[in-house]
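Visitor: Can you look at this prediction? I've put the sequence above it.
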Amino acid sequence: MLIELIPLFMFAAICIFLMLGYPVAFTLGGVALAFAAFGIVGGIFDPNLLKSFPSRLYGIMNNYTLVAVPLFVFMGGILEKSRLAEDLLENMSKACGRLPGGLGISVVLVGAMLAASTGIVGATVVTMGLMSLPLMLKRGYAPSFACGTICATGTLGQIIPPSIVLVLLGDVLSSAYQQAQLKLGVFSPKTISVGDLFIAAIVPGLALVALYMLYVFFTAWLRPNIVPRIQIDEAEEQVSFIRVLLSLLPVMLLIGLVLGSILIGAATPTEAAGVGALGACLLALWKKQFNVARLREVSRSTIQISAMIFMILIGASLFSLVFRGFGGEELVHSFFSQLPGGVFTAVFLVMLVMFLLGFILDFIEIIFVVVPIVGPVLLAMGVDPIWLGIMIAVNLQTSFLTPPFGFALFYLRGVAPASIKTSEIYRGVIPFIILQLLLLCAMSVWPGLVTWLPEQM
């Protein structure tokens, strides 16, 4: 009986070592090798399974889709340094000044555009925190509301394409879908691509932006003491509207080049990422923010982030191999099949586990460790892979916000003034967490919110 529970011991060991602060990639690989050695000595693990690991490494090296990761990271780094978002926020806050919560609405819109341009949560939260938090506090916004708005809009990079999360999810779910087909003995020509997830994420992403804006608007309308209205004269508003158009043009052009080329089928996500990286360099050059020192800084950061992601992927691949060798996939499938409520209960339980793991693990570890384990089982039970991918992305986005361990809260705490209490940051994100949970419930009840647009393409 204990032998059958070895996969659970493996997963528990991973969580313990990660909470102790050990590097993720080496923890995954080290725990897998330690359990494999124990199993080989005990005669309960086939050592020949490890011979397939080099072919897995070659598959990672030869994966064309994953080339998009460093390109999108590079694009986000260049845009972060180009000051496009600062100019856009300054002009848009004046143009929306007559609206209740005009500055807050501007922060949501600019955060959404920054998310669509960078796709990196940490960079978006830090950039928006440094750029908009002092301005919101200066205009009389309550610290809790300002912090909650910035954290929530920063996490939009999880769901709004081009998102690094969706790139990684697309690759992992594609493999899980193939495994599910083999398990069922079905050979369908249908494939799951990153482009499918990008298209499917558009409606939920825009819906979340709309929910955030409505919340800001009605809070400003009902509680002006928390969200005051900015008073500007008409001449300034007209000038700022023209400036907004000029500020929007380069950002929208870049987003249109990246996402538009994917939506119309003119380019793959990897090719679009290359276009986006080049476009970001041209925009930075146009803004006179491009030089050799900045290029060297962004390139070094891109190499570090990309190396981290691929090392985690290699460690997770070894962990997944050993986990399956001990019968972990069969254990998960047996557990899910015995749950009352069938597919609904299985999906709910997986979402709950991922939500809780989001407190202690980054999205990269969850995607590379958890999704390969539960993905093939859920897909074999008939769950739509595109719907599942977007549900996971929104779920991870919610865990990024949830106190006390949400990563977005830590990012903002690092750049927020010392006068703002951590409890105020926690209190400010609660309404946005509720909005995200409402979106998750809506996507559960009406899967067409996710699947309708990809079906039209």
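Guide: Yep, it's here.

Visitor: going forward, measure contacts and count neighbours with C-alpha atoms only.
Guide: Will do.

Visitor: Quick check, central residue of this structure?
Guide: Nearest to the centroid of the C-alpha atoms of the chain, with distances taken as CA atoms, centre = their mean, sits Gln158, at 2.5 Å.

Visitor: ok, it - contacts?
Guide: 115, 119-121, 164-166, 393-394, 396-397 (CA atoms under 8 Å, 6 or more residues apart in numbering).

Visitor: just curious, which of those residues is nearest to Val353?
Guide: Checking those against Val353 by CA to CA gives Leu396 as the nearest, at 10.6 Å.

Visitor: Show the secondary-structure elements that the longest helix seen in the chain is packed against.
Guide: The residue-count maximum for a helix in the chain (DSSP state H) belongs to helix 292-325. Helices and strands touching helix 292-325, by 3 or more CA pairs under 8 Å, 6 or more residues apart in numbering; DSSP states H and E, are helix 24-42, helix 53-61, helix 68-81, helix 363-365.

Visitor: ok, for Leu103, nearest residue in space, not its chain neighbours?
Guide: Ser93 (4.8 Å; CA to CA, 6 or more residues apart in numbering).

Visitor: The one you found: how many residues sit nearby?
Guide: 25 (other CA atoms under 10 Å).

Visitor: mind listing what's buried in the helix or strand harbouring it?
Guide: In this assignment (DSSP states H and E), Ser93 forms part of helix 84-95. When burial is assessed from 16 or more other CA atoms under 10 Å, helix 84-95 yields the following buried residues: 84-86, 88-95.

Visitor: Contacts for stretch 444-457 next, please.
Guide: With contact meaning CA under 8 Å, 6+ apart, stretch 444-457 is reached by 196, 199-201, 203-204, 263, 386-387, 390, 443.

Visitor: could the residues you listed be laid out in JSON lines, adding distance to Lys51, secondary structure and neighbour count?
Guide: Below are the contacts of stretch 444-457 laid out as JSON lines (distance: CA to CA, whole Å; DSSP: H, G, I helix; E, B strand; the rest coil; neighbours: other CA atoms under 10 Å):
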{"residue": "Asp196", "distance to Lys51": "33", "secondary structure": "helix", "neighbour count": "22"}
{"residue": "Ile199", "distance to Lys51": "38", "secondary structure": "helix", "neighbour count": "24"}
{"residue": "Ala200", "distance to Lys51": "38", "secondary structure": "helix", "neighbour count": "26"}
{"residue": "Ala201", "distance to Lys51": "38", "secondary structure": "helix", "neighbour count": "31"}
{"residue": "Val203", "distance to Lys51": "44", "secondary structure": "helix", "neighbour count": "18"}
{"residue": "Pro204", "distance to Lys51": "42", "secondary structure": "helix", "neighbour count": "21"}
{"residue": "Leu263", "distance to Lys51": "40", "secondary structure": "helix", "neighbour count": "18"}
{"residue": "Ile386", "distance to Lys51": "32", "secondary structure": "helix", "neighbour count": "26"}
{"residue": "Trp387", "distance to Lys51": "35", "secondary structure": "helix", "neighbour count": "19"}
{"residue": "Ile390", "distance to Lys51": "34", "secondary structure": "helix", "neighbour count": "27"}
{"residue": "Met443", "distance to Lys51": "42", "secondary structure": "helix", "neighbour count": "18"}
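
Visitor: Got another one to weigh against that:
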Amino acid sequence: MTDPQVAVMMLAMFILVILLGFPICFTLMGMGVLFGVYAFYDPSYMSSILDPGVVGRLSFLITSKTYEVMSSDVLTAIPLFLFMGYVVERANIVARLFYSIQVAARSMPGSMAVAALATCALFATATGIIGAVVTLMGLLAFPAMLKAKYDTSFAAGVICAGGCLGILIPPSIMLIVYAAASGVSIVQLYAGAIFPGFLLAGMYMIYVVTRAWLNPKLAPRLSDEEVEGVDKKQILWLMLTSFVPLALLILSVLGAILFGWASPSEAAAAGALGGLVLAFAYRALTWERLRESVYLTVRTSAMVCWMFVGSWLFSSVFSVLGGDKLIQEFVIGLDLSPIFFLIIAQIIIFLLGWPLEWSEIIIIFVPIFLPLVHYFEIDPLFFGILVALNLQTSFLTPPMAMSAYYLKGVAPPHVELVHIFKGVMPYLALVLICMVLLYVFPGIALWLPNTVYSTGGG
């Protein structure tokens, strides 16, 4: 068996082991070490695989990759953005926001669903953690919609789809990881993701309003009793005290990054401080909540960083065995056009999204595609935005739709998974339509970075 064939077997074994339920981080590191022993073993001058030469080269690879990940300036922004999101989540700011938008949009068909989507979009920009957004909105908005006699599947689809927007809308953690893996500027990635992100959120809202208008039974309007005593002045005050502060915080952070006033890490630090100030202003900054936010930030950051270490070790050994070259030669031998390569790559990523999380896809599989992206003369920034859009589907596609399982975990007992799966299907179609629009009109993603930075990507 040749080295490239061993690399392909390594990849297949990884997917199989993950499907069996083993922890991803330790699986990556374990397989990297196991196959690394084989990759670095040279029988011409080593009498044993336990020879110090094998151990030394493998140890150097592990330590160098660990240091490379832990010292990355790009990844420094992850714990800071996470902390900002967790502080906002635990300060009850999202509850105020949802109620304010709901009352302000009360005359619109499906107003509670629109408010839930708008809250998800804004909260997604503050945290970027799909599980946190879906769980919180599942506890906050989902019961409120069911109480208002919304159709169960309709309401579930809104929460699941809206909660996934954090993958795409900046400051997305996924885009930070893609930037670290690909070398593309995170600032330009953020600029490129703004229009596609809000285009998708806008398509969701148009769909919700249209469905509610055509079939009012799906989303009954708010009764007079539910909005009794709330006049225009009160609505304005609610928006000024809930929507405006959070929106200003997020726009300040993104604006500082996009206009070059601060690096992503510096802007994230300012955002974390701003989150603390908001929590203090709302009188929600308690020691218990602060301790929980710090704990969750440390836990999630450690998971992401060590997964990065394991993934890079795995990818390095895979590359040493020649697996990436084998795949590249195979694809190049197919003599595809750039558009067909893009389509095939996105189909593969779509399928990988069923058994794998976005982090493994970005760190392990995207680097395999990147040399091909350059070969087919495709902008890696555009490719990254397409991947971020595509990964929405991995959280929405049954039977492995993680957003559905997040919602099921906090939903009332009578809500079945089949109801949630039924609700997410229209949004899956909308994601695919949005991807087609991006294929046909790449300027949706490239116009802003091209205009502001005079270049489209890496």
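Guide: Arrived safely. Note that the structure is predicted; figures quoted are calculated from it, not measured.

Visitor: hmm, back to that, just give me the mean distance for the helix or strand that the longest helix of structure 1 is followed by relative to structure 2.
Guide: Counting by DSSP H and E, the element after helix 292-325 of structure 1 in chain order, helix or strand, is helix 328-337. Following superposition, helix 328-337 of structure 1 is found to deviate from structure 2 by 1.1 Å on average (mean CA distance after the TM-score superposition for structure 1).

Visitor: Tell me the counterpart residues of helix 328-337 of structure 1 in structure 2, please.
Guide: Under TM-score structural alignment, the match for helix 328-337 of structure 1 in structure 2 covers residues 323-332.

Visitor: give me the number of residues near Gln289 of structure 1?
Guide: 18.

Visitor: who touches it in this structure?
Guide: Residues near Gln289 of structure 1 by CA under 8 Å, 6+ apart: 81-83.

Visitor: Contacts only, for the residue nearest to Leu103 of structure 1.
Guide: Residues near Ser93 of structure 1 by CA under 8 Å, 6+ apart: 102-103, 106-107.

Visitor: Where helices are concerned, which of those count?
Guide: 102-103, 106-107.

Visitor: so how many other residues sit close to whatever residue of structure 2 lines up with Asp384 of structure 1?
Guide: Aligned against structure 2 by TM-score structural alignment, Asp384 of structure 1 finds its counterpart in Asp379. Residues lying near Asp379 of structure 2 (other CA under 10 Å) number 17.

Visitor: isn't Asp379 of structure 2 right up against Leu370?
Guide: No: applying CA atoms under 8 Å as the test, Asp379 of structure 2 and Leu370 come out as separate, 9.9 Å apart.

Visitor: neighbour-wise, which of the contacts of Gln289 of structure 1 leads?
Guide: Highest neighbour count within the contacts of Gln289 of structure 1, by other CA under 10 Å: Ser82, with 22 neighbours.

Visitor: which of the contacts of stretch 444-457 of structure 1 sit farthest apart?
Guide: Farthest-apart pair in the contacts of stretch 444-457 of structure 1 is Leu263 and Met443; separation 21.7 Å (CA to CA).

Visitor: Spatially, what comes nearest to Ala262 of structure 2 if we skip its sequence neighbours?
Guide: Per CA to CA, 6+ apart, closest to Ala262 of structure 2 is Ala256, 5.3 Å.

Visitor: what helix or strand is whichever residue in structure 1 pairs up with that neighbour on?
Guide: In structure 1, the residue matched to Ala256 of structure 2 (TM-score structural alignment) is Ser261. Per DSSP H and E, Ser261 of structure 1 falls inside helix 234-263.

Visitor: out of the helices and strands packed on helix 292-325 of structure 1, which comes closest to Val350 of structure 1?
Guide: Val350 of structure 1 sits nearest to helix 363-365 of all these, at 14.5 Å, using CA to CA.

Visitor: Now the helix or strand just after that closest one: buried residues?
Guide: Counting by DSSP H and E, the next helix or strand C-terminal to helix 363-365 of structure 1 is helix 371-380. Neighbour-count burial for helix 371-380 of structure 1, with 16+ other CA under 10 Å as criterion, is recorded at 371-380.

Visitor: Then stretch 3-19 of structure 1?
Guide: Applying 16+ other CA under 10 Å to stretch 3-19 of structure 1 flags 6-7, 10-11, 13-15, 18 as buried.

Visitor: Return the closest of the residues you listed with respect to Gly276 of structure 1.
Guide: Closest approach to Gly276 of structure 1 among the buried residues of stretch 3-19 of structure 1 (CA to CA): Leu18, at 34.3 Å.

Visitor: Do I have it right that that closest one meets Val24?
Guide: Yes: Leu18 of structure 1 lies in contact with Val24 (CA under 8 Å); the separation is 6.4 Å.

Visitor: What residue in structure 1 is paired with Arg96 of structure 2?
Guide: Aligned by TM-score structural alignment, Arg96 of structure 2 pairs with Asp87 of structure 1.

Visitor: Distance check, that match against Gly327 of structure 1.
Guide: The gap separating Asp87 of structure 1 from Gly327 of structure 1 is 55 Å, by CA to CA, to the nearest Å.

Visitor: Now do the aligned partner of Leu446 of structure 2 in structure 1 against Pro372 of structure 1, distance only.
Guide: Under the alignment (TM-score structural alignment), Leu446 of structure 2 pairs with Thr451 in structure 1. Distance, Thr451 of structure 1 to Pro372 of structure 1, using CA to CA: 22 Å.

Visitor: count of neighbours near the match of Ala256 of structure 2?
Guide: Counted by other CA under 10 Å, the residues lying close to Ser261 of structure 1 total 17.

Visitor: List the residues that contact it.
Guide: By CA under 8 Å, 6+ apart, the residues touching Ser261 of structure 1 are 267-268, 272.

Visitor: Looking at those, state which has the most neighbours.
Guide: Ala272 (22 neighbours).

Visitor: Which position in structure 2 pairs with it?
Guide: Using TM-score structural alignment as the criterion, Ala272 of structure 1 maps onto Ala267 of structure 2.

Visitor: Touching, its match and Ile257? I think so.
Guide: Yes: using CA under 8 Å, Ala267 of structure 2 is in contact with Ile257, at 6.4 Å.

Visitor: Can you tell me the SS state at Pro162 of structure 1?
Guide: The three-state label given to Pro162 of structure 1 by DSSP: H, G, I helix; E, B strand; the rest coil is coil.

Visitor: Which position in structure 1 pairs with Ala155 of structure 2?
Guide: Counting by TM-score structural alignment, Ala155 of structure 2 lines up with Ala146 in structure 1.

Visitor: wait, Ile420 of structure 2
Guide: Per TM-score structural alignment, Ile420 of structure 2 is aligned with Ile425.
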